[in-house]
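K.L.:
Build the 3D model from these lines:
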Amino acid sequence: MYLHSHSENGKEPWHSKDRNNDTKHLKVTANPIRQNAIFHFHVDFENLDEWELGLLCYALRPTDEFRHKLGMGKSIGLGRVRIDPVGLFFIDRQARYKTDHIFETTRYHQAWTDKDNWYHLPKDTYKCECTERANLKPCDSWQDFRDVYFVDTMHEDIKQALELLGDPDKVSAKVHTPQIADKNKDEMERETYAWYGENENHKHKMLLPLYRESQEIPSLTRWHKTHKK
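P.N.:
Below you'll find the predicted structure:
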């Protein structure tokens, strides 16, 4: 899991502040996708029971506030996405292959679709789903499978930890690589190992665990450099 970081005054945290050309070969060049870009994908599943399908739906969208992190630069502010399930289609294989007119029957037998967002789908990519959806028997929504069949079976500590980590509004502290207070900005980027050395000197300061009662994400201490005599 990667914490969600927030841009400060329009700054782009993925831009390197280290102007030392000697470390240029250690950096990666990336072209971030524009904000609010929309992509579509589908997930195929087979022989899932209600609990297993509920788990899949929870993984896609645990809560309304949850945001996944995808791609490069997740630890420095890139890759935040919101997944909006817009359709759920079921195939009844027994019914489909019992008919004598297999090539004339529909592919799907039940479906749920989001009436507000369905029409944003690319029709050429999902031609079959767009053609059949209006004549299919309705089924439970993805939220029903998530909330009715799965969520109540989760361990409360694990559930709270996942949902805190996935909610950008629950991250109040600045997110960056572990740093010590005595380094300037260029040194912090080049010497990310320094914090770990100081952490050894301070008897391994660890993050506090998250429990069902937790309402915020704890932060690590920014150590000062230890000067040995």
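
K.L.:
hey, let's count contacts and neighbours off CA atoms from now on
P.N.:
Will do.

K.L.:
what element comes up after the helix or strand harbouring Glu132 heading to the C-terminus?
P.N.:
According to DSSP states H and E, Glu132 maps onto helix 127-132. Counting by DSSP H and E, the element after helix 127-132 in chain order, helix or strand, is strand 137-138.

K.L.:
what's that next one packed up against?
P.N.:
Here strand 137-138 touches strand 110-113, going by 3 or more C-alpha pairs under 8 Å, 6 or more residues apart in numbering; DSSP states H and E.

K.L.:
Quick one: list the elements packing against the strand or helix carrying Glu189.
P.N.:
Using DSSP H and E, Glu189 sits in helix 185-190. Using 3+ C-alpha pairs under 8 Å, 6+ apart as the contact test, no helix or strand touches helix 185-190.

K.L.:
buried residues in it?
P.N.:
188-189 (16 or more other C-alpha atoms under 10 Å).

K.L.:
Quick one: name whatever helix or strand follows it.
P.N.:
With DSSP H and E, the next secondary element past helix 185-190 is helix 194-201.

K.L.:
so what does that next one touch, helix or strand wise?
P.N.:
So helix 194-201, by 3+ C-alpha pairs under 8 Å, 6+ apart, packs with no helix or strand.

K.L.:
Give me the buried positions along the helix holding Glu132.
P.N.:
So for helix 127-132, counting by 16+ other C-alpha under 10 Å, buried means Glu129.

K.L.:
Before we compare anything, build this one as well:
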Amino acid sequence: MGICDLHCHLLPEIDDGSVSRENFERMLQLYRESGVGSIAFTPHVYNPYVTTNISMLRGTYEWAASIASSMGLVTYLGSELFVGTQKVLKSVPIKNTYSLVEFGINLPPANLFERLEALAGTGLTVIVAHIERYRWLSVESPLLARFKDLGALVQVNVEAVESGLALPYLHAGLVDIIATDNHGEESLPGRLLSVLGNWPEVYQKMERMGL
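P.N.:
Below you'll find the model as predicted:
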């Protein structure tokens, strides 16, 4: 069935992704040719820096899922939840199981773990998106142990693996997922499989997720 890209922004006209409806099928074809078997579309929600067209989300996903299905690709609708000041965290979970979350770069949100614990208490597994971006969450940070105690999974971006930014997390065995965070770059599906070929232990973790 192939691996799943668990983080991307490819639904046309929904958030800050750049894929048009006319080029959407071509992008999916590149995923299929690269050996990716499934895709989780994860548009931004509650991100103060990104406008998301929530009213079009379900309809656009159904359109996209129909095209993907005709090409033999499995799709999931999820979201990338920005954890800011909201008291209660609400997301669109991937396969009703995984909640992808992101944070501000410079400082952790207030009462972060209390809110994440409440989210996990609903039966969802938290995925921390592109962990390499957060200046307050280095490999040595004791906060990483708290994420792991929560049962959270750690995701890094393909580009961060290639640049070396994600390597400390990989060498420490902390990474559970490598994903594209694709906003429209056609080379990323192939690069995802190439990077995973160099980190088979992460590939195996992703296979066990059942997506």
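
K.L.:
What TM-score do the two superposed chains give?
P.N.:
Laid over one another, the chains give 0.23 as their TM-score (TM-score structural alignment, normalised by the length of the second structure), with 83 aligned residues with a C-alpha RMSD of 5.4 Å.

K.L.:
Can you give me the buried ones in the host helix or strand of Tyr169 of the second structure?
P.N.:
Assigning secondary structure by DSSP H and E places Tyr169 of the second structure in helix 167-171. Buried residues in helix 167-171 of the second structure, counted by 16+ other C-alpha under 10 Å: 167-170.

K.L.:
Could you point out the helix or strand that follows it?
P.N.:
Going C-terminal from helix 167-171 of the second structure, and assigning secondary structure by DSSP H and E, you next hit strand 177-179.

K.L.:
ok, residues contacting that next one?
P.N.:
Strand 177-179 of the second structure is contacted from outside by 5-8, 153-158, 192, 196, 202-203, 205-206, using C-alpha atoms under 8 Å, 6 or more residues apart in numbering.

K.L.:
Am I right that Ile3 of the second structure is in contact with Arg32?
P.N.:
No - in this structure, Ile3 of the second structure is not within contact of Arg32 by C-alpha atoms under 8 Å, at 10.3 Å.

K.L.:
Wait, a strand at Leu88 of the first structure?
P.N.:
Yes - assessed by DSSP: H, G, I helix; E, B strand; the rest coil, Leu88 of the first structure belongs to a strand.

K.L.:
so what's it closest to, chain neighbours aside?
P.N.:
Trp112 (5.1 Å; C-alpha to C-alpha, 6 or more residues apart in numbering).

K.L.:
For Phe145 of the first structure, see how far away that neighbour is.
P.N.:
As for Trp112 of the first structure, its distance to Phe145 of the first structure is 12 Å (criterion: C-alpha to C-alpha, to the nearest Å).

K.L.:
for Glu200 of the first structure, same thing?
P.N.:
Taking C-alpha to C-alpha, one finds Glu200 of the first structure at 46 Å from Phe145 of the first structure.

K.L.:
what about the two, which has more around it?
P.N.:
Phe145 (20 against 10; other C-alpha atoms under 10 Å).

K.L.:
Hmm, Glu50 and the more buried one touching each other?
P.N.:
Yes - using C-alpha under 8 Å, Phe145 of the first structure is in contact with Glu50, at 6.6 Å.

K.L.:
just to revisit the earlier point, what about the residue nearest to Leu88 of the first structure, neighbour count?
P.N.:
When neighbours are defined as other C-alpha under 10 Å, Trp112 of the first structure has 19 of them.

K.L.:
List the buried residues of the helix or strand hosting Leu164 of the first structure.
P.N.:
Assigned by DSSP H and E, Leu164 of the first structure falls within helix 156-165. Within helix 156-165 of the first structure, the residues that count as buried by 16+ other C-alpha under 10 Å are 159-161, 163-165.

K.L.:
any idea how far Leu164 of the first structure is from Asp144 of the first structure?
P.N.:
Distance from Leu164 of the first structure to Asp144 of the first structure, by C-alpha to C-alpha: 22 Å.

K.L.:
Could you do Ala194 of the first structure as well?
P.N.:
48 Å.

K.L.:
Who has more neighbours out of these two?
P.N.:
Neighbours per residue (other C-alpha under 10 Å) separate Ala194 of the first structure from Asp144, with Ala194 holding more: 17 against 14.

K.L.:
From the contacts of strand 177-179 of the second structure, which land in helices?
P.N.:
Among the contacts of strand 177-179 of the second structure, the residues falling in helices (DSSP state H) are 158, 192, 196, 202-203, 205-206.
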